[in-house]
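Colleague: Sequence and computational prediction follow.
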Amino acid sequence: MFDADINREDTIIRRAEERGHADHGWLKSAHSFSFAGYHDPDWMGFGPLRVINDDQVAGGAGFPMHPHADFEIFSYVLEGKLEHKDSMGNGSVVKAGGVQYMTAGTGVRHSEFNPDTENPVKFLQIWMVPEESGAKPGYQTLDIPPAEKDGKLRLFISKDGREGSIKTLAPAEVYAAHMTEGQETRFTLPEGRKAYIHLAEGSAQVNGERLWRGDAIALSAPGEVTLSGGEEAEVLLFDLKA
């Protein structure tokens, strides 16, 4: 199901315009991996990473209650506000810079709406495959202060929940960074792991390769990853089990 021919080389560039696109009026979405009516056998996923949807939801609109099971699902809010309600009784509104995280496990229903009737909400919705099925469903939120990711990688999802991160059942660790001119940060990808770096906003260089909003780079070999040349760049780095 996962990877298909994605690992033809150690480094694959995924340009924003190559993604699948959908326009439902109230929802505009770009799909980094095969999703719904968009299917590309070369982009079925990358390790446990299964979905990155770059969503914009119009004011007052949203996704009504619908079910999920056996996925780790989180939304990374880029602009505006996102309201969550679920069958576990949880409810919250997450603003830009915030994360809402759900372990679907044995099954849960949830909705996501834009509570602002005038302005859109922009966010990344991301699904990862857990290492175990049938887990107890759960929900968490996390606000990431700008200073904690300014010119550096801030761990916000991990297997062990260290450094104040959200604990996940997926074999993954996820970092966020905001990079501007003159800043540089490095990450060492160990053996047995691979990385997917997604430019959520702005522009930056990853190992000298210039990426713009919606672009991504998939790395399948261990070694050092360098982020530099940021132009108001919001970067997500996924450290994934190979």
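Modeller: The structure has been received and is ready for your questions.
Colleague: drop to CA atoms for contacts and neighbour counts, all remaining ones
Modeller: Noted.
Colleague: What is the longest strand along the chain packed up against?
Modeller: For the chain, the strand that runs over the most residues, judged by DSSP state E, is strand 223-241. Helices and strands touching strand 223-241, by 3 or more C-alpha pairs under 8 Å, 6 or more residues apart in numbering; DSSP states H and E, are strand 172-179, strand 185-189, strand 193-206.
Colleague: Second structure follows, compare the two:
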Amino acid sequence: MLSIRRASDRGHVHHSWLDARHTFSFANYYDPNYMGFRSLRVINEDRIDPGAGFGKHGHRDMEIITYVLEGTLEHQDSLGNRGTIRPGEVQYMSAGTGILHSEYNASSTDPVHLLQIWIVPDRDGLEPRYEQRDLQQDRNGSSLQLIAAKDGIEGAISLHQDAKLYAGTIPQKESFSYTLQPQRHAWIQVARGELSVNDTLLNAGDGAAISEQTRLVLEAKTEAEVILFDLA
């Protein structure tokens, strides 16, 4: 079964400095039919104006992944971490018992475009943790690479959940095949471009929930940047 979440159907919030699209219910946007998928709780696509951002705020008991598509995001947190995240890099926080952080567009002239992803951990009360990776340095030649997984298998960022997160770019007219094990589920999020998933066309911003299928074929109609979640 493949169920599509079209980009145009997502929740939309527009402030003077922020344009945000919510795949699942988040903050003041609520849709009882879209409260998440398996352990995947949030996919927010944010565009933040130059010099603007989210002031210091708290999270707890959530695995948070930030994936920058364009621009530069500046991060600071209560663990003492401070840095910038650019395209080709990914940031991870295990909020655990509680963490405070801020996120700002580091540029005074250009917007920043990012995806923020939340995954529910397999238990509460974990010790907060922060990690940042340069995906370009880790690329091994495949179109999509494993960037986060339970227990950090294959050198990925270690998640506290039975989930795998793949990301990358599929060149135009090329394809990527993936096998889901029995009783596993997938969510595919198209960050940029256009591709088909098992002959179903998806455009930028579209997502697809997949269950009861084992073989996934992602074929890029244009160059496409994709995030694939393999979930229990």
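Modeller: That came through, no problem. On a predicted model such as this, the values are computed, not experimentally measured, just so you know.
Colleague: quick one, the longest strand of structure 1 and strand 193-206 angle?
Modeller: In terms of direction (axes from the mean of the first three to the mean of the last three C-alpha atoms, to 10 degrees), strand 223-241 of structure 1 departs from strand 193-206 by 130 degrees.
Colleague: For strand 223-241 of structure 1, list every residue counted as buried.
Modeller: Going by neighbour count (16 or more other C-alpha atoms under 10 Å), the buried part of strand 223-241 of structure 1 is 225-231, 233-241.
Colleague: which residues are in contact with that strand?
Modeller: 47-49, 171-190, 192-208 (C-alpha atoms under 8 Å, 6 or more residues apart in numbering).
Colleague: if you set the cut-off to 7 Å instead, what comes out?
Modeller: Strand 223-241 of structure 1 is contacted by residues 47-48, 171-190, 192-207 when judged by C-alpha atoms under 7 Å, 6 or more residues apart in numbering.
Colleague: For PyMOL, write a command that selects the buried ones of these.
Modeller: A single PyMOL command selects the buried members of those (16+ other C-alpha under 10 Å):
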select buried, resi 47+48+171+172+173+174+175+176+177+178+179+180+184+189+193+194+195+196+197+198+199+200+201+202+203+204+205+206
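Colleague: Where in structure 2 does stretch 156-174 of structure 1 align, residue-wise?
Modeller: Mapping stretch 156-174 of structure 1 onto structure 2 (TM-score structural alignment) gives residues 147-165.
Colleague: quick revisit: and the buried residues of strand 223-241 of structure 1, which is closest to Glu131 of structure 1?
Modeller: Closest approach between those and Glu131 of structure 1, by C-alpha to C-alpha: Lys241, at 10.4 Å.
Colleague: and that closest one, how far is that from Thr103 of structure 1?
Modeller: According to C-alpha to C-alpha, to the nearest Å, Lys241 of structure 1 and Thr103 of structure 1 sit 19 Å apart.
Colleague: Equivalent analysis for Lys85 of structure 1, please.
Modeller: Distance from Lys85 of structure 1 to Thr103 of structure 1, by C-alpha to C-alpha: 14 Å.
Colleague: between those two, which one's more packed in?
Modeller: Thr103 (27 against 17; other C-alpha atoms under 10 Å).
Colleague: Return the residues in contact with the more buried one.
Modeller: Contact analysis of Thr103 of structure 1 by C-alpha under 7 Å, 6+ apart lists Phe71, Glu72, Ile73, Pro137, Gly138, Tyr139.
Colleague: Just the closest of those to Asn53 of structure 1, please.
Modeller: Closest approach between the contacts of Thr103 of structure 1 and Asn53 of structure 1, by C-alpha to C-alpha: Ile73, at 11.2 Å.
Colleague: Of all the residues in stretch 153-164 of structure 1, which ones are buried?
Modeller: Leu153, Arg154, Leu155, Phe156, Ile157, Ser158.
Colleague: Spell out which residues sit in contact with the fifth one, please.
Modeller: Counting by C-alpha under 7 Å, 6+ apart, Ile157 of structure 1 touches Ser165, Ile166, Lys167, Thr168, Glu173, Val174.
Colleague: for the second one, same thing?
Modeller: With C-alpha under 7 Å, 6+ apart as the criterion, the residues that contact Arg154 of structure 1 are Glu148, Tyr175, Ala176, Ala177.
Colleague: Quick one: map Gln181 of structure 2 onto structure 1.
Modeller: Gln181 of structure 2 maps onto Pro190 in structure 1, with residues paired by TM-score structural alignment.
Colleague: does its match really touch Pro222, like I thought?
Modeller: Yes. Counting by C-alpha atoms under 7 Å, Pro222 is a contact partner of Pro190 of structure 1 at 5.1 Å.
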